[in-house]
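**Q** Kindly return the folded structure for what I paste below:
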Amino acid sequence: MDSAARATPRLLRYLTALVGIGSITVATAAGAGEATIELYESTREGPWGEPLTQFHAALDNHPNATGDFPFGGPNISSRYVRRQDGGGEIDGWSWSIAVASDISLENSDKQTDLANQSDLFYVGGIITLNAPESLLNSTGHLTVSDDWEMCTFRWLLNGFNYTDRLRSDDGTCTSVLTEQCISYLKEAAYDNHHQGSVCSCPMLDDVGPCEDLGERSAVLGHSCTAQRYNASDFREWEDGKLDVHLFGDKQPHDFGDTANYDDIGSLAWPIITTFKNRTGAEEFSNARSFMSCVRAMDAVDGSDAPEFESRASGLGVTWARIGIVLALCILTL
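**A** A predicted model of the protein is given here:
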């Protein structure tokens, strides 16, 4: 999206936000600094039902914003991970996200009542877990000991009054959670994974340091989904990458309109990852737990990162303020 392509829709977006003409934004105001998020979420196909190859082509070749959040994870190629050796932690693990503003609906199998659907576009994103390149073998797959397994815990955002605090999070989740709460939440996820054969989401209400955080942490009290992966699953990842979540907004837009991109692209997604080594020996570290709030915060060359403006201030603006905004917009044309 170059400057010329953004100018007109951005001007219209400012007018809509300030004086309420038209309807461009995807979200409906739900209170100070909150909005209801409406998404299609998927794992096996594109969010609008298009083939994964098409969706991946848009995200791999033409993203507008990305984010990468590294963490030191276990060396899953080794059977034993000794505590006295630092737990066998290695660099190269990361969560990443890519968001594209204009994905065509041309190949969508979801029917809408919109005319000329093939001429419309939507905002889409993909969240990926990346394993260290050092663990890849000559076939491009991971070298994994049979003793390892992993759980991912994702909090879903669809249909939820999303707190705007997370839209400026740096990936640590500290915009809505305290460090003590995060530590205890990771421990709860670790315990659930370590003690059972299935993944079970930690409940925020059961984590003491998180109880008094109120609405700021409400997103962690929303729907959570958990998924378990064993060593055989690890070996199937292509190039050591696992796509764990695909999402797209439900409100199509004309090419170049950035309102939905700013709203959907600025979302941060809370995720916990736990690793478990099933050796059972006390001298070995059996699991590790990591938490991230994954957000597309880095603009790709030629694009802008999502620019979300909080709805907390409401629509009570003066005509003088509107005039200032219009003047600034005109200068960018």
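
**Q** Every contact and neighbour count from this point should use C-alpha atoms.
**A** OK.

**Q** Strands of the stretch 51-200 of the chain, start to end?
**A** For the stretch 51-200 of the chain, strands defined by DSSP state E, counting those that start in this stretch occupy the ranges 65-74, 89-104, 121-130, 148-155, 161-163.

**Q** how far is the first one from where the chain is centred?
**A** By that I understand strand 65-74. Remark: strand 65-74 is offset 12 Å from the chain centroid, using CA atoms, centre = their mean, to the nearest Å.

**Q** what do you get for the fourth one?
**A** Its chain's average C-alpha position is 15 Å from that of strand 148-155, according to CA atoms, centre = their mean.

**Q** Tell me the buried residues in that strand?
**A** Buried positions in strand 148-155, judged by neighbour count with 16 or more other CA atoms under 10 Å: 148-155.

**Q** Tell me the one among those nearest to residue 19.
**A** Set against residue 19, the nearest of these by CA to CA is residue 155 (33.9 Å).

**Q** Could you also give me the structure for this second sequence? I'd like to compare it with the first:
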Amino acid sequence: MRRVAFGAFLANTPNFTGRYPIAGPNISTPPILTGLTDDNLIDGWSWSIATAADLLLENSSTTENQSDYYTGGKLVLNAPSSVVSGGRNLIVDNEWNLCVYHWDLANASYPEHLRNDNGTYGSILSDEGIVDMQEPALPPLNSHVCSCPQVNTIPPCKGNDDASRVFGTNCTALSFSATQLRRSGLWDEGTLEIRAFGDATTHPSGNRTAYGNIGSLAWPVKVWYGTDGYYDKASLSCVRATDTADRSNEPAGMSSTNSLDSSWTIFAAAVLSCVLMP
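**A** Model prediction:
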């Protein structure tokens, strides 16, 4: 399946979706210079996720129950329509920077109760832990290089096995300057794709084993918006699908004894790497 078709299928016929509004500023205007303030927060920033149980492989026929289907999904960051120009590029004042963090849970012993988290990580973190994990991580402030938070240095998280299993895994910190945020082709109609995911083996149409495991996952992500000394805002999200589409079933989560091992991965899965062509 080509990437365009993959995205279109998830947009038009997903089985399980979720959307999580997050706090974010109006990056199209200069930051307020009176200190750290929420006066310029606007609606429209959000995370969204979509998962489909039966995606047909490229160049396959539609013979019923043949083993040419796979489970796949996509996680994206959405910008407010008010900061999107012409349907694609973002309108960004030169002083803004953006950091996006995500954690790779492949080969992790996945905490089962994350599959029922409300989006805040309240299932594994205390209120203090959530606040500390949301602390900006951009040292030094003028370097424009994002740095992942270290869970073992956060007091409320020490001794928390679930927090260590989630946030002690590989973290990727993506750094975007104002110029990069405006770059043509980076954002597609105001959305930034953070990861595509799926299982590495195909299945017959209607087999829901992979859908039950992958479709019920929660993904750890964090966004930081900031400027050189004027503004600081971050949000930590536990993004999972929560809404079933018409005539769809909610995934039945797998047992926590099943770690997320090399049987599936992000972008590098055998199926996705072969079928998600440009």
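
**Q** circling back: how about the buried residues of strand 148-155 of the first structure in JSON lines, adding distance to residue 303 of the first structure?
**A** Output for these, formatted as JSON lines (distance: CA to CA, whole Å):
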{"residue": "148", "distance to residue 303 of the first structure": "40"}
{"residue": "149", "distance to residue 303 of the first structure": "38"}
{"residue": "150", "distance to residue 303 of the first structure": "35"}
{"residue": "151", "distance to residue 303 of the first structure": "34"}
{"residue": "152", "distance to residue 303 of the first structure": "31"}
{"residue": "153", "distance to residue 303 of the first structure": "31"}
{"residue": "154", "distance to residue 303 of the first structure": "28"}
{"residue": "155", "distance to residue 303 of the first structure": "28"}
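
**Q** Go through these and name the one nearest residue 129 of the first structure.
**A** Closest to residue 129 of the first structure, out of all of the buried residues of strand 148-155 of the first structure and judged by CA to CA, is residue 152, at 9.7 Å.

**Q** Counting neighbours, what do you get for residue 135 of the first structure?
**A** 17 (other CA atoms under 10 Å).

**Q** Setting aside sequence neighbours, what's the nearest residue to the aligned partner of it in the second structure?
**A** Residue pairing (TM-score structural alignment): residue 135 of the first structure is matched to residue 83 of the second structure. For residue 83 of the second structure, ignoring the flanking residues on the chain, the nearest one in space by CA to CA, 6 or more residues apart in numbering is residue 91 at 5.0 Å.

**Q** Helices along the stretch 101-250 of the first structure, start to end?
**A** With DSSP state H, counting those that start in this stretch applied, the stretch 101-250 of the first structure shows helices at 179-195, 231-236, listed in chain order.

**Q** out of those helices, which comes closest to residue 105 of the first structure?
**A** helix 231-236 (29.8 Å).

**Q** could you say what helices and strands that closest one packs with?
**A** If contacts are counted by 3 or more CA pairs under 8 Å, 6 or more residues apart in numbering; DSSP states H and E, helix 231-236 of the first structure sits against no helix or strand.

**Q** of the buried residues of strand 148-155 of the first structure, closest to residue 205 of the first structure?
**A** residue 155 (14.7 Å).

**Q** List the residues that contact the equivalent of residue 23 of the second structure over in the first structure.
**A** Here residue 23 of the second structure is matched to residue 72 in the first structure, going by TM-score structural alignment. Neighbouring residues of residue 72 of the first structure by CA atoms under 8 Å, 6 or more residues apart in numbering: 89-93.
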